[in-house]
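Build the 3D model from these lines:
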Amino acid sequence: MPANIITTDDLRVFKEELLEDLRQLLQSHSSGRSKKWLRSSEVMELLHLSPGTLQNLRVTGTLPYSKIGGIIYYDAEDIERLMEDSRIDNQ
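Reported below is the predicted structural model:
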């Protein structure tokens, strides 16, 4: 089996390709998080809530929602607003 010799130029090219791949991955990941509408499962995962707690937030009017064909959607801006309004600064 023949040996391949790796030069510093090869390593530099590999590093540049790897960094570009990471940039693209991070960019696509961050754009995925900026969805306008989230389903219940996404909200529960994002906020680490149980289905019952999420239902309580809906029933009490704490978290507005839209229901289309049996699927409940939440506006990402409403979730961010709720988190900011519920913020407690202990100073």
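
Going by C-alpha atoms from here, please, whenever you check contacts or count neighbours.
OK.

What distance do you get for Thr62 to Tyr74?
Thr62 is 12 Å from Tyr74, where distance means Cα to Cα, to the nearest Å.

oh sorry, the question was meant for Arg12
Distance of Arg12 to Tyr74, computed by Cα to Cα: 45 Å.

Could you also give me the structure for this next sequence, so I can compare it with the first?
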Amino acid sequence: MSHPFQESLKNIEQRLVELSKIVTSRQSQYTEDMFIDNDEFQRLMKISPGTATNWREQGLIAYSQINNKIYYKMKDVNKLLDDNYRPFKKK
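Got it, this is the predicted structure:
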């Protein structure tokens, strides 16, 4: 027979696991939908302003523009990297 304290502890552990899953899924969703500006994009990718412009003009990265300010969704940055991924080839 289980002790009530042990049952309560198991319920708390189960709830923590459920909450952890919720937090993890929301964090990844927030990160993917988050926007960064052009300066942050250039720092993140370690590229020059001209390279960022070329990538936009070539259609390599989706972006939003409001007046002279440019923004990128993190999911589009990840897509750029995924689309240009070259897997390691064994010799």
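
Neighbour count for Arg12 and Tyr74 of the first structure, which is higher?
Taking other Cα atoms under 10 Å, Arg12 of the first structure and Tyr74 do not tie; Tyr74 has more neighbours (20 against 11).

The more buried one maps to what in the second structure?
Applying TM-score structural alignment, one finds that Tyr74 of the first structure aligns to Tyr72 in the second structure.

Look at that match and tell me its secondary structure.
At Tyr72 of the second structure the chain is in strand, as set by DSSP: H, G, I helix; E, B strand; the rest coil.

residues in contact with it?
Residues counted as contacts of Tyr72 of the second structure (Cα atoms under 8 Å, 6 or more residues apart in numbering) are 35-38, 41, 62-64.

nearest residue to it other than its sequence neighbours?
Nearest-residue entry for Tyr72 of the second structure: Tyr63, 4.8 Å, with adjacent residues in sequence omitted and distances by Cα to Cα, 6 or more residues apart in numbering.

Can you get me a residue count around the counterpart of the one you found in the first structure?
Under the alignment (TM-score structural alignment), Tyr63 of the second structure pairs with Tyr65 of the first structure. Applying other Cα under 10 Å, we find 18 residues neighbouring Tyr65 of the first structure.

how near is Tyr65 of the first structure to Glu45 of the first structure?
Distance from Tyr65 of the first structure to Glu45 of the first structure, counting by Cα to Cα: 17 Å.

Can you list the residue ranges for strands in the first structure?
37-39, 66-68, 71-75 (DSSP state E).
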